[in-house]
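Colleague: Below is the sequence, then the predicted model.
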Amino acid sequence: MGALVNVILPVFIVIGFGYLARWRSLLDDGQVDGLMRFTQNFAIPCLLFNAISSLDLAASYDWRLLVSFYAGAIAGFVAGLVGGRVLFGRAWEDSVAFGFSGLFSNLVLLGLPIMERAYGPDALMNNFVIISMHAPFCYGIGVTAMEIIRSRGEPARTLPLKVLKAMFSNALILGIALGFAVNVTNFPMPTVLSEALDLMVRAALPVALFGLGGVLVRYKPQGDMRAILFVSSLSLVLHPVITYGLGTAFALERDALRSAVICAAMAPGVNTYVFANMYGVAKRVSASVVLMATGLSILTIWGWLAVLP
């Protein structure tokens, strides 16, 4: 019960404040979108830049950590793709969107605050290692699969350009790429710039959580409830179970196992709806999954915190 009260509920209370503010029309959709644009295009890229630029790359990138997490993510994508097509008879394009919801976890807006409250700020290093590859990896798989399906009859040579354009128009990926560039080149950051970035970083997570609550108001649980529950289970059950099993089999050290499983247990992020909306497919299911899985994750995260060492 302590983990629920002290770790999980404060995070979801901030989300609830944002939900209440939008629901009671204290903020309108434009203002909520402005908050989310600030966090996703500016504050969170600054957070990721700071984290990646200061990582000890040689010591941090443990293949066991990455395989444990990303094997579970790929399993979620494949299960969503096949389930959407075989179990629910949806078009291939819709099925890719199902798979993307099983692939893309909310590592930043939910994963970082949950991890920090549970294990302290010093436990976040492995989270940032996973996050550094997350957006490029997930968008690479999702966009490639969608473009292959949509480009029936088009020359294959146009595919790489479409994938790269979709990936590098994402501010999170740009923040990560710049962080790697500074890290690898050992570029000396001016103190005044570092302090300015620190101010942006302090605002990133609380504003993002509040804005996420406002965004969730517009995502009504509509569509095929069986499909919504199925896709939600990919993120909340399948992904963390596979990650925990592989991490245990690989004898991941305690902190790495915690980070991998907590990241894997997060609900699908808002980017899953953005992806579906970008292609105009499975929008109702994707939006409903974001809302329902985020709510259900209060209980599933509580369970994983009890299981983890």
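Modeller: Cool, got the structure.
Colleague: drop to CA atoms for contacts and neighbour counts, all remaining ones
Modeller: Noted.
Colleague: where exactly do the strands run in the protein?
Modeller: Here the chain has no strands by DSSP state E.
Colleague: Give the residue farthest from the middle of it.
Modeller: In terms of distance from the mean C-alpha position of the chain, Gly153 ranks first, at 32.8 Å (Cα atoms, centre = their mean).
Colleague: Quick check: Val290 touching Ala267?
Modeller: Yes: Val290 is in contact with Ala267 according to Cα atoms under 8 Å; the separation is 7.0 Å.
Colleague: Looking at the two, which has the bigger crowd around it?
Modeller: For Val290 and Ala267, the more surrounded residue by other Cα atoms under 10 Å is Ala267, and the numbers stand at 33 against 26.
Colleague: Contacts only, for that one.
Modeller: Ala267 is in contact with 105-106, 232, 235-236, 290, 293-294, 297, counting by Cα atoms under 8 Å, 6 or more residues apart in numbering.
Colleague: switch to 6 Å and redo it
Modeller: By Cα atoms under 6 Å, 6 or more residues apart in numbering, the contact list for Ala267 reads 105-106, 235, 293-294.
Colleague: now Pro160
Modeller: Counting by Cα under 6 Å, 6+ apart, Pro160 has no contacts.
Colleague: at 10 Å what do you get?
Modeller: Pro160 makes contact with 140, 143-144, 147 under the criterion Cα atoms under 10 Å, 6 or more residues apart in numbering.
Colleague: nearest to Tyr219, of those residues?
Modeller: Nearest to Tyr219 among the contacts of Pro160: Val143, at 23.0 Å, using Cα to Cα.
Colleague: Could you verify my assumption that that closest one touches Ser151?
Modeller: No: in this structure, Val143 is not within contact of Ser151 by Cα atoms under 10 Å, at 11.5 Å.
Colleague: Same drill for the two, tell me which one is more crowded.
Modeller: Applying other Cα under 10 Å to Val143 and Ser151 shows that Val143 carries more neighbours, namely 23 against 12.
Colleague: How much space separates the more buried one from Tyr273?
Modeller: For Val143, the distance to Tyr273 equals 14 Å [Cα to Cα, to the nearest Å].
Colleague: What of Ser286?
Modeller: 5 Å.
Colleague: can you list residues touching both of these two?
Modeller: 97, 100-101, 219.
Colleague: Need those in CSV (columns: neighbour count).
Modeller: Output for those, formatted as CSV (neighbours: other Cα atoms under 10 Å):
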residue, neighbour count
Ala97, 32
Phe100, 33
Ser101, 34
Tyr219, 19
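Colleague: So of the residues you listed, which two are at opposite extremes in space?
Modeller: Phe100 and Tyr219 (17.4 Å).
Colleague: ok, Asn186 touching Asp56?
Modeller: No: using Cα under 10 Å, Asn186 is not in contact with Asp56, being 11.3 Å away.
Colleague: In this protein, which residue is most central in space?
Modeller: Nearest to the chain centroid, counting by Cα atoms, centre = their mean: Asn106, 2.7 Å.
Colleague: before we go on, here's another structure to hold up against the first:
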Amino acid sequence: METIILSILPLAVIVGLGYLATRFDYISSAAIDGISRYVFAIALPALIFRNLANGSLLNNMGPAGLILLSYFVGALAVLMLGLAVGKYLFKSGQAEQSIIAVGASHSNTVLLGVPAVLMLLGARNVGPLVLIVGLHGMLMAVLLTVVIRVRGGKAGEIPSAAWQAALSQAKNPIFIALALGVAYDLIGDAAGAPRLPDIVNSILRILSSALYPCSLFALGGMLVRYKFGGQIQEAGAVSALKLVAHPLIVWVLAKPLLGLSDSWTWVAVMLALMPVGFNMHNLASRSKNAAGLADTAIVLSTVLSLVAVIVMLSVK
């Protein structure tokens, strides 16, 4: 247990430093936005493209479809659970139900998920990590669009709405890096071309090496914006769905049902038990009644995710 806690401590300390530096104006909120943008637009895309273009992922894909199935079917299941909890337990309106469902199913895969997997499970697990994170934004947007249209009795709009959701996510630098990396590797294999030139590989490695401190520091800085205290019961339910139900469903799908390897299974599980993504706040900002719920759920689930990771590492 001591070894596990010590392995997690650097992550917690860097997140805490980001929080304190921003809270006491040592680092401005605008600077935090810049650091976060660097992670999303430069560092993570560099990591994704480099690993794909060098053939270190596609040559060993194996159960790629199975890990995507386990993670995103798990996300869909907990999204539906979130809707049910909002409707039957808290008697919420449809808008609040959707916000609870988004919080329960959307992980903070980038700012915490990527460094957590690479630092705690090892860089050898970059393959399944890149796959899930690269497709996370697009597939979750499409799933949410489909569910909202079905609940609203507008099933006929699903094809066009899902297509628009996919197109909007196709502009995401993370997805673009995934698509370009796959294309580069496939074309290189077909043409017998060499992998990335050494100089390009070195540049991408240096750019992506900043991912660890920047993402964790930015996470801490962004937490300053969210206030704890609104709708504690609902936020607790969201956190329980996110940190318990989501990873448990993913594990059942990945290991007992689909027979994925331990290493691939635990990557999917760790990403599933990451805290509520910040997009819950963006959605809740449209509803006056849900802003406090989103803020509290983000803060609470982020703090509790450290405990959840300790539990996962203890039983894996």
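Modeller: Great, that's in hand. Fair warning: this is a prediction, and the values are worked out from it, not measured in the lab.
Colleague: quick one: TM-score?
Modeller: Put the two chains on top of each other and the TM-score (TM-score structural alignment, normalised by the length of the first structure) is 0.87; 307 aligned residues with a Cα RMSD of 2.7 Å.
Colleague: tell me, what's touching Val143 and Tyr273 of the first structure both at once?
Modeller: Common neighbours of Val143 of the first structure and Tyr273 (Cα under 10 Å, 6+ apart) are 97, 100, 279.
Colleague: quick one on the thing from earlier: and the aligned residue in the second structure for the residue nearest to the centre of the first structure, how far from Thr3 of the second structure?
Modeller: If you follow Asn106 of the first structure across to the second structure using TM-score structural alignment, you land on Asn108. Distance, Asn108 of the second structure to Thr3 of the second structure, by Cα to Cα: 25 Å.
Colleague: same deal with Ile199 of the second structure?
Modeller: On the measure of Cα to Cα, Ile199 of the second structure and Thr3 of the second structure end up 37 Å apart.
Colleague: How many residues are close by Leu252 of the first structure?
Modeller: So Leu252 of the first structure, with other Cα under 10 Å, has 18 neighbours.
Colleague: Excluding chain neighbours, give the residue nearest to whichever residue in the second structure pairs up with it in space.
Modeller: With TM-score structural alignment as the criterion, Leu252 of the first structure lines up with Leu260 in the second structure. Spatial nearest neighbour of Leu260 of the second structure, excluding adjacent residues (Cα to Cα, 6 or more residues apart in numbering): Ala254 at 5.5 Å.
Colleague: repeat for Ile298 of the second structure
Modeller: Val276 (5.3 Å).
Colleague: Number of residues surrounding the equivalent of that neighbour over in the first structure?
Modeller: Residue pairing (TM-score structural alignment): Val276 of the second structure is matched to Pro268 of the first structure. Neighbour count for Pro268 of the first structure, taken as other Cα under 10 Å: 32.
Colleague: Count residues in the vicinity of the closest residue to Leu4 of the first structure other than its chain neighbours, would you?
Modeller: Counting by Cα to Cα, 6+ apart, Leu4 of the first structure lies nearest to Trp302, which is 5.9 Å off, once chain neighbours are set aside. Trp302 of the first structure is flanked by 18 other residues according to other Cα under 10 Å.
Colleague: Same check on Ala59 of the first structure?
Modeller: Neighbours of Ala59 of the first structure using other Cα under 10 Å come to 7.
Colleague: Which of the residues in stretch 273-281 of the first structure are classified as buried?
Modeller: Residues 273, 275-277, 279, 281 are the ones in stretch 273-281 of the first structure that count as buried (16 or more other Cα atoms under 10 Å).
Colleague: from these, which single one is nearest Val7 of the first structure?
Modeller: Distances from Val7 of the first structure to those, taken by Cα to Cα, are shortest for Tyr273, at 26.7 Å.
Colleague: Tell me the spacing between the closest one and Leu199 of the first structure.
Modeller: For Tyr273 of the first structure, the distance to Leu199 of the first structure - Cα to Cα - is 29 Å.
Colleague: follow-up on the earlier one: can I get the buried residues of stretch 273-281 of the first structure in CSV with distance to Leu66 of the first structure?
Modeller: Below are those laid out as CSV (distance: Cα to Cα, whole Å):
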residue, distance to Leu66 of the first structure
Tyr273, 25
Phe275, 23
Ala276, 26
Asn277, 29
Tyr279, 29
Val281, 30
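Colleague: Show me the helices in the stretch 151-300 of the second structure, by range?
Modeller: 158-169, 173-191, 198-209, 211-223, 232-240, 246-252, 262-272, 279-284, 291-315 (DSSP state H, counting those that start in this stretch).
Colleague: Of the ones you listed, flag the one that's most buried.
Modeller: helix 211-223 (a mean of 25; mean count of other Cα atoms under 10 Å).
Colleague: Please name every helix or strand in contact with it.
Modeller: Judged by 3 or more Cα pairs under 10 Å, 6 or more residues apart in numbering; DSSP states H and E, helix 211-223 of the second structure is in contact with helix 2-23, helix 29-38, helix 44-53, helix 114-116, helix 291-315.
Colleague: can you give me the angle it makes with helix 291-315?
Modeller: Counting by axes from the mean of the first three to the mean of the last three Cα atoms, to 10 degrees, helix 211-223 of the second structure lies at 140 degrees to helix 291-315.
Colleague: Helix 211-223 of the second structure to helix 2-23, inter-axis angle?
Modeller: Going by the same axes, to 10 degrees, helix 211-223 of the second structure makes 50 degrees with helix 2-23.
Colleague: Helix 211-223 of the second structure maps to which residues in the first structure?
Modeller: The aligned range for helix 211-223 of the second structure is 204-216, by TM-score structural alignment.
Colleague: average gap between the matching stretch and the second structure?
Modeller: When the second structure is overlaid, stretch 204-216 of the first structure sits 0.8 Å from its aligned residues on average, using mean Cα distance after the TM-score superposition for the first structure.
Colleague: starting at the chain centroid, how far to that stretch?
Modeller: Distance, stretch centre to chain centre, for stretch 204-216 of the first structure: 14 Å (Cα atoms, centre = their mean, to the nearest Å).
Colleague: mind putting the helices and strands packed on helix 211-223 of the second structure in a markdown table, distance to Leu167 of the second structure included?
Modeller: Listed next are those as a markdown table, based on distance: least, Cα to Cα, whole Å:
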| stretch | distance to Leu167 of the second structure |
| --- | --- |
| helix 2-23 | 33 |
| helix 29-38 | 21 |
| helix 44-53 | 18 |
| helix 114-116 | 24 |
| helix 291-315 | 27 |
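Colleague: Between those, which one is closest to Gly134 of the second structure.
Modeller: Here helix 44-53 is closest among these (Cα to Cα), at 7.7 Å.
Colleague: elements contacting that closest one?
Modeller: helix 126-151, helix 173-191, helix 198-209, helix 211-223.
Colleague: Tell me which of those lies nearest to Ala64 of the second structure.
Modeller: helix 126-151 (7.3 Å).
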